[in-house]
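Trainee: I need the structure of the sequence given here:
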Amino acid sequence: MQLLDEASDALRQEQQRSKRFVQRQDSASLMPPTPTSRPPKMETGEDLLLKKLPGSVEAAEGPEAVGAVSAKSSFRSAHFQGVLPCEEPPAPASRRHSLMSNAEVDLKLAQSWRRKGTATTSKVARTATSGGGLKQLSGEDDAEQLLIIRTLNRFVLDPSSPKRLGFEVLGLFLIIYDLFWLPMQVFDPPGNTFTEVMGWTSSIYWALDIPMSFLVGQIIQKKGIIEMHVRAIAGLYIRGWFWFDILVVSVDWSLNVYEMVTNTRNVGGISALRLGKGVRILRVFRLIRVLKGGGMLQELLDTIHSEHCIIIVGIVKLLGLILCVNHFIACLWFWIGRQDPNGIDTWFYDNAIDGRGIPYQYSTCLHWSLTQFTPASMEVYPTNATERIFCVCVIVSAMVIFSSFISAITNAMTQLRTLNKDRNEQFSLLRRYLTQCNVSGGLLARVLQSVSSAMNRNKRRVHEEDIKVLNMLPLSLRQDLNSEVYSPTFALHPFFSVCNSCFELHIRKLYSVALKGRSLPPNQELITSGESATAMYFITSGALTYKCDKQLSPLPVLLQEGKWICEAALWLKWSHNGFATTGPEECDVVGLDAGKFQDIFKDDITVKNYAVAFWTYFMECPGSLTDAWADEELLFDWATGALVSAEKHVGGVINPDHRNHAFTRHVINKRRSSSAMLDETHVGKIFPKSGSSIDGPE
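Mentor: Reported below is the predicted structural model:
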């Protein structure tokens, strides 16, 4: 008991000295907040004795005490990503001063952010350039014409937008309808309400498609870009499908008008057999739309992401093509059989099907057509020279078409087997093992289902480096692709949420040259303590566990999808002070090269100010910085400061990336109104004033 009393008195004296030292240094901001989620721990005499032992935080004196308090303040900084507080490890008294000196040396501002220079944001340059172009245009053209062009540009649709894809699906359905129904006119089918409605729907649709085509972006394959300006779109369309569409639509509506005048009821408005040979030739123009249907179908297939679905759809396309060819041959075979004026020497009258209905006549012709493509036979055969010649031509064509079809089907099936080759081999071995071990049926099914689920979860992510053909893309198209792939992940960080809105040119280049994806197997290290930090990592799938060298808790920190690690590498000369490893499952990360990031943004005053704010804060409390540090409050304040700087240069309101909902709400709350610009009062003194020196220590 006497020993405990002495320890308590000594501890009380040490705490009073530490408090007086903190007050003299005016470091009240470094005092750690009391965690509300943890109840105060009752301390026993044994705990008090341990606190007095050499090397404990409470036993430290002078600057060591400040460092300990600073280390504890990392609890609030760790709130955003769940990082546990880190404390200085015990060290002999002779080394305490050297440890503090090393901590100060390590926290140096990166060389790129210490350079002097004045710059603006890339958005300012882009706005000035576009403004000059508009002034030149307004000087050449009438103001009213300029207003019309600007208005029309707002209505231009992206070719891959849902509205345009829905419109093209309707057009593809009408093309398939024409492919089936127009050749059926040789059977002289009676008209009905459905066929009349479909005929008028087709005519109206293709008439509307012409003006709509002037308001749909055109893909320029050579440059890999989408042209979204009305003038350029009009030029491309007029040099392309415009005159073809005008011809087909004109013929279609002429036939419709003729049908209305003559009161001829039939599908599409006109009967091909009643209008004579000339009108039948004109009707063929509607079938030429099949050329456009191929492009429409390909655009729809481009929206499919599953390799299995693409192969299966390819097989269905081949089957549809074979049926379409046989449909045309069947209609031609029926037409040839009815050409004998005497009605005797043809297969049509020889088989006595002239009195049968249209369904039986068509199915008989289709059956005959299919037998020419396959080794099969039927009772219908040619009875004159014309039919015999046509039959020979069909057989010769069928040898080429059907052999190509079989080859394509075989290739597609081989691709399907190749995709599942490794999976099938593993399942085969597993079934053999379970069978040889006489495993019961119920347990066998449970094992197979569990393995199948695990294999589906552990599929390796395909990275950009694995696809060599991407190097063949034009630079602008490559940048568009990378921006769409990576911007949702980076937008979760408040600073990059601002970058996506303010630094468009810089960020496109960053996503193209400074990122590298990695797939880490289970239980593998991503970063190692003591190594120089060269990249910041964003977790795209899976999870990482991080443990700081100075962490007292034995439990590691869990960083899941959407989090990041090693942000200090972008702003400081930083060395890792912990270990980050994967868990029992694979983890995919995207690495942002710190050197390339600094080269791209080194001349931007806004990013420099953000770097200085980051460095300044941790110069005051170096013990709180870890690889997994992420304080939501500070990150939001610094990102808001970057937004203030950008708005000041642009002279207008800039909204951050809307995909970061939390930061967007934070900015909205900071604004005086929904459309007001932010000012420096929203950020306080975190950022230096414009024009002031931001040079860090040499």
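
Trainee: For the rest of this, base every contact and every neighbour count on C-alpha atoms.
Mentor: Will do.

Trainee: and stretch 453-471, how far from the chain's centre?
Mentor: 15 Å (CA atoms, centre = their mean, to the nearest Å).

Trainee: outside of that stretch, which residues touch it?
Mentor: 478, 516-519, 585-586, 588 (CA atoms under 8 Å, 6 or more residues apart in numbering).

Trainee: Tell me which two in those are the farthest apart.
Mentor: Greatest spacing in these, by CA to CA: Arg478 and Glu585 (31.0 Å).

Trainee: Comparing these two, which residue is more hemmed in?
Mentor: Neighbours were counted for Arg478 and for Glu585 using other CA atoms under 10 Å; Arg478 has more, 19 against 16.

Trainee: after the longest helix that the chain contains, next one along is what?
Mentor: Ranked by residue count under DSSP state H, the longest helix found in the chain is helix 385-419. Note on helix 385-419: by DSSP states H and E, the next helix or strand toward the C-terminus is helix 421-436.

Trainee: What angle do helix 421-436 and the next helix or strand after that next one make with each other?
Mentor: The C-terminal neighbour of helix 421-436 among helices and strands, as given by DSSP H and E, is helix 441-457. Per axes from the mean of the first three to the mean of the last three CA atoms, to 10 degrees, the angle that helix 441-457 makes with helix 421-436 is 160 degrees.

Trainee: where does helix 441-457 sit relative to the chain's centre, distance-wise?
Mentor: 31 Å.

Trainee: And it, what's buried?
Mentor: For helix 441-457, a neighbour-count test (16 or more other CA atoms under 10 Å) marks Leu444 as buried.

Trainee: I'd like the distance from the helix or strand just after it to the chain centre, please.
Mentor: Sequence-wise, the next helix or strand downstream of helix 441-457 (DSSP H and E) is helix 475-490. Distance of helix 475-490 from the chain centroid (CA atoms, centre = their mean) equals 8 Å.

Trainee: Helix 475-490 packs against which elements?
Mentor: Helices and strands touching helix 475-490, as assessed by 3 or more CA pairs under 8 Å, 6 or more residues apart in numbering; DSSP states H and E, comprise helix 494-502, helix 504-513, strand 535-541.

Trainee: Second input sequence below; structure requested for side-by-side comparison:
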Amino acid sequence: MRVVRLLRVLKLRRIIDAMLEYIESEFTFLVISLLRLLFFIVLLNHVIACLWFLIGKESSTSNIINWIEVGGYQDETATYKYFTSLHWALTQFTPASMDVSAKNVYERMFSIAVLFFAMVAFSSIVGGVTASMTQLQNLRSNHMKQFWMLRRYLKQNSVNKELQFRIEKFLEYRIMKEQEYVQPQMVLHLPKLSIPLRNELAHSIMVQWLRGHPLFHKISTLMPNFMHKLCSNAIKEKVLGQGDIVFEHGEECNHIYFLSAALVLDYTPLLNKRREEVEDADSTRLQQKQWLSEPALWVPWKHLGVCECDKPGELISVDTNNFQKEMCAHPAPRTFCASYARLYVECLNNLPKDMLSDVLDESTLDTTALVDRANAVMAAIYDVGRGSSSALDLSHLGLP
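Mentor: The predicted structure follows:
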């Protein structure tokens, strides 16, 4: 009856299969599959070793010659007897030998049964291990071959060493990301989703990078439907490599940028400076939860500096034209954003000229306070619309 408890191993397999669903790396999945096969071999040989020892022990009790007495293992410890039995079991699965063999008809019958079982089971196990090892080798060899071809291509076309290094580092980063994270184009069922579900999915993925800005955090909280459409139609993700230029001084700006977790940017302000003086100018290092070029949402804007990627990662960009289009299609977002824009532009005009920059975060402009004032304006306007007040007095809000 205790042997029946071995059926719990089937439950263990279901648990392991459920855990494997959380593994995203193909390399890790193959390694774990290989370890699972090895564990099964050890478990199977443990059971056979226990049965082999049981037959020898029962034969000794019945005064039948057995492998324990012939080998002189009567006085050995239980641990030594167990590992001797395990050694015998392993030799039945592999082309190996040892001094322990069957000494009576029961042991001989069991040996024959194990040999027949081993021919079928072990061949399939070895086939699985070989297939896993072959896949691991193919993954590594294909990766190395492709990079070897890349280096040959770059050398044959006389590409300089610095650019070769940047290209290789960027491709290593992209391949690593593709191995760790499932790419949208790999999920064949995604195009079958309805448009509202696509919008919600895009919102769930993108909004985590936008919530660092008080305005987008407030929009996400108060107007989730508008934020869903915004994430689907106006927000894109772009992968940057080390040394890539995000924008140059003087370029027309039609995006506001947000940094992902891995990305690190260097921003150098060049107001009233020439492009050649960029190396002598002081740069600002930008990391996660910072944003660039917010004024482009509200006014015509040209970049006032140079932004360069220092560490590879993803840059989240909000297209200003699509943002304005989606905003104007809904009364509540239009009212809220228009109030915020008036307050923001007033503060922008009041800034000293030497403080103007593409990086206008909380340290320069108190955007949280501007969002609160814009929200109060919107609330006051809607109170009047509902007839709760006979006149609209916004003088206490400081709205220009």
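
Trainee: Need the TM-score between these chains.
Mentor: The TM-score (TM-score structural alignment, normalised by the length of the second structure) is 0.66; 352 aligned residues with a CA RMSD of 4.8 Å.

Trainee: residues contacting the closest residue to Pro269 of the second structure other than its chain neighbours?
Mentor: Excluding the flanking residues, the one nearest Pro269 of the second structure by CA to CA, 6 or more residues apart in numbering is Gly305, at 4.1 Å. Going by CA under 8 Å, 6+ apart, Gly305 of the second structure touches 248-250, 267-271, 357-358.

Trainee: try it again with 10 Å
Mentor: 247-251, 267-273, 275, 278, 283, 357-359 (CA atoms under 10 Å, 6 or more residues apart in numbering).

Trainee: For the residue lying farthest from the centre of the second structure, what is the enclosing helix or strand?
Mentor: Within the second structure, the residue lying farthest from the chain centre (CA atoms, centre = their mean) is Asn63, at 65.0 Å. Assigned by DSSP H and E, Asn63 of the second structure belongs to neither a helix nor a strand.

Trainee: How about the contacts made by it?
Mentor: Counted by CA under 10 Å, 6+ apart, Asn63 of the second structure has contacts Lys57.

Trainee: can you check the one 3 residues further on too?
Mentor: Counting by CA under 10 Å, 6+ apart, Asn66 of the second structure makes contact with 55-60, 101-107.

Trainee: Same question for Ala332 of the second structure.
Mentor: 219, 222-223, 226, 338, 378, 382.

Trainee: May I see the buried residues of the strand or helix carrying Ala89 of the second structure?
Mentor: Using DSSP H and E, Ala89 of the second structure falls within helix 78-93. Buried residues in helix 78-93 of the second structure, counted by 16+ other CA under 10 Å: 81-82, 84-90, 92-93.

Trainee: Stretch 633-641 of the first structure now?
Mentor: 635-641.

Trainee: Narrow the residues you listed to those in strands?
Mentor: Using DSSP state E to define strands, no part of those is located there.

Trainee: Keep only those of these that are in helices.
Mentor: Short answer: these in helices (DSSP H) are 635-641.

Trainee: Reformat the residues you listed as JSON lines; add distance to Gly67 of the first structure.
Mentor: Formatted as JSON lines, those follow (distance: CA to CA, whole Å):
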{"residue": "Leu635", "distance to Gly67 of the first structure": "22"}
{"residue": "Phe636", "distance to Gly67 of the first structure": "25"}
{"residue": "Asp637", "distance to Gly67 of the first structure": "24"}
{"residue": "Trp638", "distance to Gly67 of the first structure": "24"}
{"residue": "Ala639", "distance to Gly67 of the first structure": "27"}
{"residue": "Thr640", "distance to Gly67 of the first structure": "29"}
{"residue": "Gly641", "distance to Gly67 of the first structure": "28"}
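
Trainee: Quick check: of the residues you listed, which lies closest to Trp347 of the first structure?
Mentor: Of those, the one sitting nearest to Trp347 of the first structure (CA to CA) turns out to be Ala639, at 82.7 Å.

Trainee: Can you tell me what that closest one aligns to in the second structure?
Mentor: Under the alignment (TM-score structural alignment), Ala639 of the first structure pairs with Val371 of the second structure.

Trainee: so its match makes contact with Pro214?
Mentor: Yes - if you go by CA atoms under 10 Å, Val371 of the second structure and Pro214 touch, sitting 6.7 Å apart.

Trainee: Which parts of the stretch 251-400 of the second structure are strands?
Mentor: Shown for the stretch 251-400 of the second structure, the strands assigned by DSSP state E, counting those that start in this stretch span residues 255-259, 264-269, 284-286, 291-292, 305-311, 313-319.

Trainee: Count residues in the vicinity of Asp631 of the first structure, would you?
Mentor: Neighbours of Asp631 of the first structure using other CA under 10 Å come to 18.

Trainee: Equivalent analysis for Leu99 of the first structure, please.
Mentor: The burial count for Leu99 of the first structure: 14, using other CA under 10 Å.

Trainee: Now do it against Trp615 of the first structure, distance only.
Mentor: Using CA to CA, to the nearest Å, Leu99 of the first structure is found at 19 Å from Trp615 of the first structure.
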